[in-house]
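Student: Using only what follows, build the 3D model:
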Amino acid sequence: MLQNILIVDDQPEMLELMKDILEPEGFAVTTLVYVDDIVSCVTQHQPDLVILDHLLAGVNGGELCREIKNHPLTAALPVILLSGFPRLREAFGDFGSDAFIAKPFDINTLINTVKSYLADGHMLAHA
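Tutor: So this is what the prediction gives:
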């Protein structure tokens, strides 16, 4: 069974790029440009890992990360936060994310980071 990655980014080109990078690595990828309730979205899609853009249209991806990490059903889910403004992390923190990748990112960095969090010990057990 393929491991599922949920990616939320308000730039369709970025979603397509990450999908094109991760699917050939053997992952199932679900992409969304907008989420109004991240916990419901995670419950619906059952991802093994979430990638969130830090600055989304109308919402802070870091706050979405915090919602995932603070909810008992999703707290163990690995979350990677992406940002084209890495200094935001210095100013606002990592919001509980498991990893942070600055945009533009190195393809191998993205792949290796995803794979490291989807190794056997880091998988979320689906109920």
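
Student: hey, let's count contacts and neighbours off CA atoms from now on
Tutor: OK.

Student: where exactly do the helices run in this protein?
Tutor: In the chain, helices defined by DSSP state H lie at 12-22, 38-45, 61-70, 87-92, 107-117, listed in chain order.

Student: for these, which one sits closest to D53?
Tutor: When the helices of the chain are compared for distance to D53 using Cα to Cα, the nearest one is helix 61-70, at 5.6 Å.

Student: ok, the residue nearest the centre of the chain - contacts?
Tutor: Closest residue to the average C-alpha location of the chain: I51 at 1.2 Å, with Cα atoms, centre = their mean. Counting by Cα atoms under 8 Å, 6 or more residues apart in numbering, I51 touches I5, L6, I7, V8, V79, I80, L81, L82.

Student: compare with the first, here's sequence two:
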Amino acid sequence: MKTIFILEDEDSIRELLEVLFNMEGYKIISSSSIREFNKMNIGSNIDLYLLDIRLPDGSGIAVCNDLKNNAETSKIPVLMMSAHAKTLELQDCCQYDEFISKPFDLDTMVATVSGLIGKM
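Tutor: Next up, the predicted model:
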């Protein structure tokens, strides 16, 4: 079973994603803050990171950079999401694999995650 780590501070979005991906057969680990994420992150057992950009204790961009600069997690796909940022703004900030704007279409989200995990 593939594992997705969701870092999203909005409870309703995080819970929606948890239910959605559980129904699709994925194991979900989730966190609402970077501090909690850092305590829970198990690196090599994760198949995809789904990161919000604006978080209460920092930026998902910094988390993405940390993941991509760590030899243990650098090859794990990172899907960034935000209601505020745009793809062009992120291109020079971090080496994410895909970006989805909020609000997102559920079918698009599932297809994007499936495509990223399928490339592994």
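
Student: Turn the helices of structure 1 into a markdown table, columns for mean neighbour count.
Tutor: Formatted as a markdown table, the helices of structure 1 follow (neighbours: other Cα atoms under 10 Å):
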| stretch | mean neighbour count |
| --- | --- |
| helix 12-22 | 15 |
| helix 38-45 | 14 |
| helix 61-70 | 21 |
| helix 87-92 | 11 |
| helix 107-117 | 15 |
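
Student: Include distance to T31 of structure 1 when you put those helices into TSV, please.
Tutor: Formatted as TSV, these follow (distance: least, Cα to Cα, whole Å):
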stretch	distance to T31 of structure 1
helix 12-22	6
helix 38-45	10
helix 61-70	14
helix 87-92	23
helix 107-117	15
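
Student: Nearest approach to A28 of structure 1 belongs to which of the ones you listed?
Tutor: Closest to A28 of structure 1 of the helices of structure 1, according to Cα to Cα: helix 12-22, at 7.9 Å.

Student: with structure 2 superposed, average distance for the closest one?
Tutor: Compared with structure 2 after the fit, helix 12-22 of structure 1 shows a mean deviation of 0.8 Å (mean Cα distance after the TM-score superposition for structure 1).

Student: just how off-centre is that helix within its chain?
Tutor: 13 Å (Cα atoms, centre = their mean, to the nearest Å).

Student: helices and strands around it, which ones?
Tutor: Under the contact criterion of 3 or more Cα pairs under 8 Å, 6 or more residues apart in numbering; DSSP states H and E, helix 12-22 of structure 1 touches strand 27-32, helix 107-117.

Student: can you tell which of those is closest to E16 of structure 1?
Tutor: That would be strand 27-32 among those, by Cα to Cα, at 8.2 Å.

Student: Now find how far off-centre that closest one is within its chain.
Tutor: Averaging C-alpha positions (Cα atoms, centre = their mean) puts strand 27-32 of structure 1 10 Å from its chain's average.

Student: Show me what it is packed up against.
Tutor: strand 3-8, helix 12-22.

Student: Switch the helices and strands packed on helix 12-22 of structure 1 over to TSV; also include distance to E13 of structure 1.
Tutor: Below are the helices and strands packed on helix 12-22 of structure 1 laid out as TSV (distance: least, Cα to Cα, whole Å):
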stretch	distance to E13 of structure 1
strand 27-32	11
helix 107-117	15
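
Student: Tell me the spacing between the equivalent of I42 of structure 2 over in structure 1 and L6 of structure 1.
Tutor: Using TM-score structural alignment, the equivalent of I42 of structure 2 in structure 1 is T43. Remark: distance between T43 of structure 1 and L6 of structure 1 (Cα to Cα, to the nearest Å) = 11 Å.
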